[in-house]
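> Predicted model follows, preceded by the sequence.
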Amino acid sequence: MFRNLLQFWKGKDFLRQVLEEFKNMLEDSHIMFKAVCESLIENKKQPGLEDKIYEIDKKINELQRDIRRRIIEHLSVQPSVDVSTCLVLMSVVKDAERLGDYAKNLLEVNKLLKKEIDKGVYSDFFSNTDEEISELFRQTK
């Protein structure tokens, strides 16, 4: 059993698992972003949107904490691993978590609006911004 535990913490298996979970964080953040943009920009009413966004955000936060904790454990069990790679992983995982927070912040902005956004007034500033950001999500994954 101890041998199996050590094997889990070694190299490619550990990295593959962390990267897969990181990808899941990005996908969840993208789902949040798209749903909030539909509500904020397209004025599409979505029942249960707030609960959905907060639930996904909580999942992303838990994944972020879990991944960072496991990276620290991995470094302590395998001190010969590339520390700089682990630090980069910790940083990008935190960035993915922040993307979820930003989507949640957009939802909160939407709740504070007294009326729907007039797309005509702001079209010069924000036309296709949501699509450009979605493309960045796709490229990052």
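Now that the structure is in, tell me what you want to look at. Residues are numbered from 1 along each chain as shown.

> From now on I want contacts and neighbour counts done on CA atoms only, so please keep to that.
Will do.

> From the chain's centre, how far out is the one helix or strand residue 92 maps to? Work that out for me.
Counting by DSSP states H and E, the element that carries residue 92 is helix 83-112. Relative to its chain's centre, helix 83-112 lies at 6 Å (C-alpha atoms, centre = their mean, to the nearest Å).

> So which elements touch that helix?
Secondary-structure packing of helix 83-112 (3 or more C-alpha pairs under 8 Å, 6 or more residues apart in numbering; DSSP states H and E): helix 11-40, helix 49-77.

> Show me which residues of the first one are buried.
Pointing back at helix 11-40 there. For helix 11-40, the neighbour count (16 or more other C-alpha atoms under 10 Å) marks 15, 18, 21-37, 39-40 as buried.

> Quick check: which of the helices and strands packed on helix 83-112 is nearest to residue 4?
helix 11-40 (11.7 Å; C-alpha to C-alpha).

> Also compute the angle for that closest one relative to helix 49-77, please.
Angle, helix 11-40 to helix 49-77, by axes from the mean of the first three to the mean of the last three C-alpha atoms, to 10 degrees: 160 degrees.

> other SSEs contacting helix 11-40?
Packed next to helix 11-40, using 3+ C-alpha pairs under 8 Å, 6+ apart, are helix 49-77, helix 83-112, helix 129-140.

> In addition, the following structure is provided for comparison:
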Amino acid sequence: MIKEILAVFRSDSMMDRAYNRSYDMIYLTQEMFKTAKDVLRYSEHSNTNIDVNDQDIEVNKYQREVRKDVLKHLALEGTDNLSSGLVLVTLVIDLERIGDYTKNIVEIAENHPEKLFAGKFEQEVVKIEKAIEINFQKTIECFKNADEEAAGYLVKEYKWISRTIDEILMSLVRGEEKTLATGCTVALALYIRALKRINSHLRNIASSVVNPFHRIGYKPKKNKDK
């Protein structure tokens, strides 16, 4: 779908600006995620070098600008490119939600000033964090290059992360991790839940590269016409 969007947007200044804004949002939310993760997991205090709240405001501003440009384009040019406009608006909603979840991670850090350790789940959580960072970068590359093959792979690759997080969450609910204090257990549950949601929104973005509008968020069908 992104290939069709690029063809449309490069011929229209408002839509091209909207597309570029969405691209800016991806980079900004990636930086927000790295900052939020590092301050919670690898810092003894809750001070960040980058003001995530200010970045979140910037993401929200970009989202409004994209919506405005898409609406103006459709009002002036008609509905021939309606599907492309809807895809872009949906995509920036996913990016805005990623910004919200990274801000939530910082809020956890502010109330848990020590490094958050995951107990017996530490290795699994580190693996999840690294996978999301890698997938974040790969999603950016897929979006930039309209690489449908790579996007199809990423949609499948994201699935194990959600399953693993669900398993950890249910284990915490059952009280199977005995070494963590109550505050640490709650912070860990909130954190990995945020990771799961960030992962899901990244999956939606990757799926927009390969899927038509009505199938964004779902795995690609072999027959793309369905």
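Structure's in. What do you need? Being a predicted model, the structure only gives us computed values, none of them experimental.

> hang on, the earlier thing: is it possible to get TSV of the helices and strands packed on helix 83-112 of the first structure that adds distance to residue 124 of the first structure?
Below are these laid out as TSV (distance: least, C-alpha to C-alpha, whole Å):
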stretch	distance to residue 124 of the first structure
helix 11-40	16
helix 49-77	28
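
> To residue 127 of the first structure, which of the ones you listed lies closest?
helix 11-40 (12.0 Å).

> The closest one vs the second structure, mean deviation?
Compared with the second structure after fitting, helix 11-40 of the first structure has a mean deviation of 1.3 Å; criterion: mean C-alpha distance after the TM-score superposition for the first structure.

> go on, stretch 55-62 of the first structure?
Mean deviation for stretch 55-62 of the first structure: 0.5 Å (mean C-alpha distance after the TM-score superposition for the first structure).

> Any buried residues in that stretch, and which?
Buried, per 16+ other C-alpha under 10 Å, within stretch 55-62 of the first structure: 56-57, 60-61.

> quick one on the thing from earlier: who wins for proximity to residue 9 of the first structure among the helices and strands packed on helix 11-40 of the first structure?
helix 49-77 (6.0 Å).

> angle of the closest one against helix 83-112?
Using the same axes, to 10 degrees: helix 49-77 of the first structure against helix 83-112 is 170 degrees.

> Please identify the buried residues of helix 49-77 of the first structure?
Of the residues in helix 49-77 of the first structure, those buried (16+ other C-alpha under 10 Å) are 53-54, 56-57, 60-61, 63-64, 67-68, 71, 74-75.

> with these in mind, which one is nearest to residue 6 of the first structure?
Nearest to residue 6 of the first structure out of these is residue 74 (C-alpha to C-alpha; 9.8 Å).

> how much space between that closest one and residue 16 of the first structure?
13 Å (C-alpha to C-alpha, to the nearest Å).

> Over to residue 34 of the first structure?
Between residue 34 of the first structure and residue 16 of the first structure the distance is 27 Å, computed by C-alpha to C-alpha.

> ditto for residue 3 of the first structure
19 Å.

> cool, and residue 46 of the first structure?
Taking C-alpha to C-alpha, one finds residue 46 of the first structure at 35 Å from residue 16 of the first structure.

> before we move on, the earlier item: including distance to residue 97 of the first structure, could the buried residues of helix 49-77 of the first structure go into CSV?
Converted to CSV, those look like this (distance: C-alpha to C-alpha, whole Å):
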residue, distance to residue 97 of the first structure
53, 13
54, 13
56, 11
57, 8
60, 6
61, 6
63, 9
64, 6
67, 11
68, 11
71, 16
74, 21
75, 21
